[in-house]
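*Asks:* Kindly return the folded structure for what I paste below:
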Amino acid sequence: MKTKTILKKVFLSLGSIFLFYRSYELIINWEKLQSSNNTEAVLFSILANLFILGSFALAGFAWPTYSLLPSKYYEIRFPKQILKFGKLIGVPIFQKFLLMTFWSNKDQQKRYFNGTKTGIFNWVKESKMSEFGHLIPFFILVFLSIWSLGLGFWKMSLINLILNILANLYPVLLQRTHRARLSPILKRLKDSTNNSA
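*Replies:* This is a model prediction of the structure:
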C-alpha cells in the first residue's frame, strides 16, 4: 500500500473518530439541546446531521464499511418499481441538483464511473459505499427526531427530519436508483461472462 494511501486512511479514520465522539456528545446531551428558538433549532439540527453523517461518511471513505451489511441488502429486486417511485418523489431532480452543486467537478464524477466496463462495477461498489454512509445516519437521526417530538419540541423534530430526508434518505434512494438503472447492464455482463466460461 502506498504511503499516500496509508496517510489518507489515517486522516480519514481520525476525522471519523473525532466526529463519532462529537456525535456521541451531541446524542447524550440531546435532551438539553432542545430549543423552541428557530435559530437554535436549525443550528443543533444541522450539527446533528453534519456530525453523524460525517462520522459514517469518513469511515466509509477509509474502509469498506458497506460490507458490514449482507450483500442481499444491496440487491435490486424490482428495478422498474424503484425507478418509478424515485421519479414520483423527485429523485432525478435531486440528482440534477447534486450535479450542478456538490458533484459539478468532472474528476469527482469520474471517481464513480470512468466510462469503461470495469467502471460499471466500480460504480456499483461506490454506490454501495455511499448508500451505507447515509443509511445508518438516517435511522439515528429519525430516532433523534422522534425523541425531540416526545419531549414536546415539534419544531426541532420537524427541522431535523427535513434535513435528514434531504441529507440521507434521498441519497440512499439515489444510490438504489443508480443500481436499478444498471441492473440490466450488469445482467448482460454476467450472462456474457458465464457464456464465455
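*Asks:* make it CA atoms for all contacts and neighbour counts henceforth
*Replies:* Will do.
*Asks:* The host helix or strand of residue 163 - contacts with which helices or strands?
*Replies:* Secondary-structure assignment from DSSP states H and E places residue 163 in helix 154-164. For helix 154-164, the packing partners by 3 or more Cα pairs under 8 Å, 6 or more residues apart in numbering; DSSP states H and E come out as helix 38-62, helix 117-150.
*Asks:* Which among those helices is found nearest to residue 109?
*Replies:* With respect to residue 109, and counting by Cα to Cα, the nearest of those is helix 117-150 at 10.0 Å.
*Asks:* To compare with the earlier structure, here is another sequence to fold:
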Amino acid sequence: MIRSEPQRYEPPTHGLNIIPFAFMAGGWLAPLIMFWLYVWGPLRPFDYPAGDLMPGVFVLFAMAISVALWWIIPRGYFRVSEFEQTGRVYELLGVLVFRKLVPDGDFANRWERRKDPNYRMIRSRKSAADFIKRTEQSERGHIVLLAIGAVSAAHAWSIGWHGWALYLSAGNIVVNVYPILLQRYTRSRIYRILRRESGIAA
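*Replies:* Predicted structure coming up:
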C-alpha cells in the first residue's frame, strides 16, 4: 500500500547492485568501446584486418542522432498506453525474470530487507511520483545506448566483423531492450496501484 503522506525518496545504499552493474558494463559497454578503438586502428590487434575501417558520413550522422535522442524524445512517449496498463504483455516477454537480476531488482531489494524489514523502494505517493520520473530518465538513457549499440552493430556488419555485430546486437537486447521494457512495466504497475487506491486516473 502506498501512503498518502509525503516522504523523501531515499535510494538504496546496498552494495549488491555492483554485481549487475559490473556485468552490464563489463559485458557490453566495455566491448562497445573496445570495438570502436579497434575500428579506429592504433589499438587494433595484429590479427585483425588492416586498412581504414572508419565510419562514413551516414554512420556518423546516425550516431549523432542517437546521442540527440536524449533531448528529442517527446514527453508523450513515456505515457503508458492502454495495451500496457495491465502489464501482461511485459510479463509474457519475461520482464519479471529479468527484474530479479537488475540493480534495485527483486534479489537486491530482498537482500536489503534482510537488514531492514521495513525497507521499501516506494513509501508514499510523493516517492511514487519521484520513482516514475526516475524510470523515465533511466528509459531515456537506455534508448540512447540502444541506438548507439544498433549503429555500432550495423557498422560492424558492414565492414565484415560479423562476430562483433552479433555480439553487440545480443548484448543490446540484454543491456538496453529489456531495461526499457522493465521501466515501462514498472510505470504501468505504479499507475495501476495509484488508480486502485485513489479511484482516479493516476
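*Asks:* I'd like the helices and strands packed on helix 154-164 of structure 1 laid out as a markdown table, including mean neighbour count.
*Replies:* Output for these, formatted as a markdown table (neighbours: other Cα atoms under 10 Å):
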| stretch | mean neighbour count |
| --- | --- |
| helix 38-62 | 20 |
| helix 117-150 | 19 |
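*Asks:* any chance of those helices in a markdown table, with distance to residue 184 of structure 1 too?
*Replies:* Converted to a markdown table, those look like this (distance: least, Cα to Cα, whole Å):
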| stretch | distance to residue 184 of structure 1 |
| --- | --- |
| helix 38-62 | 27 |
| helix 117-150 | 12 |
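*Asks:* Okay, helices next: where are they in structure 2?
*Replies:* According to DSSP state H, structure 2 carries its helices in the segments 18-24, 30-40, 57-72, 88-92, 95-99, 106-115, 125-158, 162-172, 178-198.
*Asks:* Can you redo the ones you listed as CSV, where the extra columns are distance to residue 79 of structure 2?
*Replies:* Shown next, in CSV, are the helices of structure 2 (distance: least, Cα to Cα, whole Å):
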stretch, distance to residue 79 of structure 2
helix 18-24, 27
helix 30-40, 31
helix 57-72, 15
helix 88-92, 15
helix 95-99, 19
helix 106-115, 24
helix 125-158, 9
helix 162-172, 23
helix 178-198, 9
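*Asks:* Which of those helices sits closest to residue 81 of structure 2?
*Replies:* Using Cα to Cα, these put helix 178-198 closest to residue 81 of structure 2, at 8.7 Å.
*Asks:* who touches that closest one?
*Replies:* For helix 178-198 of structure 2, the external contacting residues (Cα atoms under 8 Å, 6 or more residues apart in numbering) are 1-2, 78, 80, 84-87, 90, 95, 98-99, 128, 132, 135-136, 138-139, 142-143, 200-202.
*Asks:* Check how far the helix holding residue 163 of structure 1 sits from its aligned residues in structure 2, on average.
*Replies:* Once fitted to structure 2, helix 154-164 of structure 1 is off its aligned match by 1.1 Å on average (mean Cα distance after the TM-score superposition for structure 1).
*Asks:* Can you check which part of structure 2 that helix sits on?
*Replies:* Helix 154-164 of structure 1 lines up with residues 162-172 of structure 2 when matched by TM-score structural alignment.
*Asks:* Please point out which parts of the matching stretch sit buried.
*Replies:* 164-165, 168-169, 171-172 (16 or more other Cα atoms under 10 Å).
*Asks:* what does it rub up against?
*Replies:* So stretch 162-172 of structure 2 is contacted by 27-28, 31-32, 35, 146, 149-150, 152-157 (Cα under 8 Å, 6+ apart).
*Asks:* of all the residues you listed, which comes closest to residue 71 of structure 2?
*Replies:* The closest of the contacts of stretch 162-172 of structure 2, once distances to residue 71 of structure 2 are taken by Cα to Cα, is residue 146, at 15.0 Å.
*Asks:* quick one: what's aligned to the closest one in structure 1?
*Replies:* Under the alignment (TM-score structural alignment), residue 146 of structure 2 maps onto residue 138 of structure 1.
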